[in-house]
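> Could you look at this predicted model? Sequence included:
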Amino acid sequence: MTPQATPSDDAIATASDSASAPVDDRPVEEPASSPTRARRRTLTDAKEIRALAHPVRVAMLDALRREGTLTATEAADLLDESPANCSFHLRTLAKYGYVEEAPGGTGRQRPWRRVDLGLSYGLEQPSPEVGAAARELDQHFRVQRQREIEVWEATWQSYPKEWRDASFSFQGLTYLTAAELAEINEQLIGLIDQFRERLDDPSKRPPDAHPVSINAGAHPLPRSKRGN
């Protein structure tokens, strides 16, 4: 199917502030288990949300989700950034618990990996500061999603027919209660979670599997003048 486009006191430091930051050369040992790696993280703190609200960090988390582990040098090659800049952003993400060191290297050649396989946050937050940070982060993710759509629209004809036929964009209208909408949300998350282990373990991916962007959203609309 053809595509259808459907400043504060605790602000994070800029990359230029990291030039004198020491590089830790200690090797990392793999823990016996990493129970936090499979959990979904809910963001509720303004500092941790704002730490992620940066285009390079959003792109870096996405790259780590796809590649599994990356060194600063490898991330720089993927994102067209300098290794020093990527090293700074990786350390910032690690400071706020988004990534962690993985075994297999030291210094700038140490690999990093995501801690959480899923992030969630709401625009309705307990304080104006947290709400503003969440809206800022949401805008970064919107830009990322729009960029993915634009890339698909520019390249869809290069994909085999089976992929062109399987891809879809859906928009519809129905009438639901709040409880029914919440149930749909849970069902969609459950459906996608069936394949979540493939993100963390490439061996679980079928040989013909391809990275697929899945976006879904639903919200109430204002009633018409006639009350419908």
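Good, I have the coordinates.
> drop to CA atoms for contacts and neighbour counts, all remaining ones
Fine.
> how close does the spatially most central residue of the chain sit to Gln144?
Of all residues in the chain, the one closest to the mean position by Cα atoms, centre = their mean is Asp62, 4.9 Å from it. The gap separating Asp62 from Gln144 is 10 Å, by Cα to Cα, to the nearest Å.
> Report the next helix or strand after the helix ranked longest in the chain in sequence order.
In the chain, assigned by DSSP state H, the helix with the most residues is helix 128-155. Going down the chain from helix 128-155, the next helix or strand is helix 161-166, by DSSP states H and E.
> ok, and here's another one to check against it:
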Amino acid sequence: MRDEVRLGDARSLRAYAHPLRMRLIGLLRGEGPMTATQAAARLGNTVPNCSFHLRQLAKYGLAERAPGADQRERPWQATARYTSWDDDSDDPAVRAATDSLNSVLLGQYVERAQAYLAARPDEPVEWRTAGGFSDALVHVTADELRELTQRIDDLLAPYAVARRGTRPVHLIHLALPHD
């Protein structure tokens, strides 16, 4: 699996900006190869719908058939650990597609936070005190913000692979310039 697949044209950005497609890729990245039937059961969706969207993801290089798949059981896998895109295009169609994709992504972040809040009372105290929300107002130039974001990415990199005794945790990083 590659580290990253980069989307740059409006069509691929719009194709990825579908909530179910983003959930499917997240599922394949988090849990490994699975069939459309398995994905549908995990996501509470239908097999034909998941199958269609997996084929669409494959069309744009985000998913592929897993090695060793036979005609009876046909698992899918993500092609890369991450999906990235640039937010600096001068093309209005690309900007609109990027804005749409970022909006879907933000909606998924909010859903994750709400799910965490709903499940939080059932978490062991060690996890309730370790998780949570915070924010910081920093004063930086655009170059410093890029550097800070890179340093955060570098800091998180060693924790990207599951290890014995660990649990997956979503760290959501938003860098939002303030008025």
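Looks like it arrived, so ask away. Small disclaimer: the values here were computed from a predicted structure and weren't measured.
> my guess is the residue nearest to the centre of the first structure is in a helix, correct?
Yes: secondary structure of Asp62 of the first structure, determined by DSSP: H, G, I helix; E, B strand; the rest coil: located in a helix.
> In contact with it, which residues?
Going by Cα atoms under 8 Å, 6 or more residues apart in numbering, Asp62 of the first structure touches no other residue.
> To which residue of the second structure is it aligned?
Residue correspondence, TM-score structural alignment: Asp62 of the first structure in this structure matches Gly26 in the second structure.
> How many residues are close by Pro177 of the second structure?
By the criterion of other Cα atoms under 10 Å, Pro177 of the second structure has 11 neighbours.
> follow-up on the earlier one: now the match of Asp62 of the first structure: how far from Asp88 of the second structure?
25 Å.
> With Gly61 of the second structure instead?
Taken as Cα to Cα, the span from Gly61 of the second structure to Asp88 of the second structure is 22 Å.
> higher neighbour count, these two?
Gly61 (16 against 9).
> contacting residues for the aligned residue in the first structure for that one?
Aligned counterpart of Gly61 of the second structure in the first structure: Gly97 (TM-score structural alignment). Contact analysis of Gly97 of the first structure by Cα under 8 Å, 6+ apart lists Val115.
> How is Gly97 of the first structure assigned, secondary-structure-wise?
Under three-state DSSP, Gly97 of the first structure comes out as coil.
> any idea where the helices of the second structure begin and end?
Using DSSP H, helices in the second structure cover 10-16, 19-31, 36-43, 47-59, 92-119, 125-130, 142-156.
> what about those, which gets the closest to Arg72 of the second structure?
In terms of Cα to Cα, the element of these nearest to Arg72 of the second structure is helix 36-43, at 11.8 Å.
> Neighbours of Val110 of the second structure, how many?
11.
> Trace it over to the first structure, please.
In the first structure, Val110 of the second structure lands on Gln146 (TM-score structural alignment).
> Which residue in the second structure aligns with Arg50 of the first structure?
Match for Arg50 of the first structure (TM-score structural alignment): Arg14.
> Return the distance of that match relative to Glu126 of the second structure.
Arg14 of the second structure sits 40 Å away from Glu126 of the second structure, taking Cα to Cα as the criterion.
> between these two, who's got more neighbours?
Between Arg14 of the second structure and Glu126, counted using other Cα under 10 Å, Arg14 has the larger neighbour count: 18 against 8.
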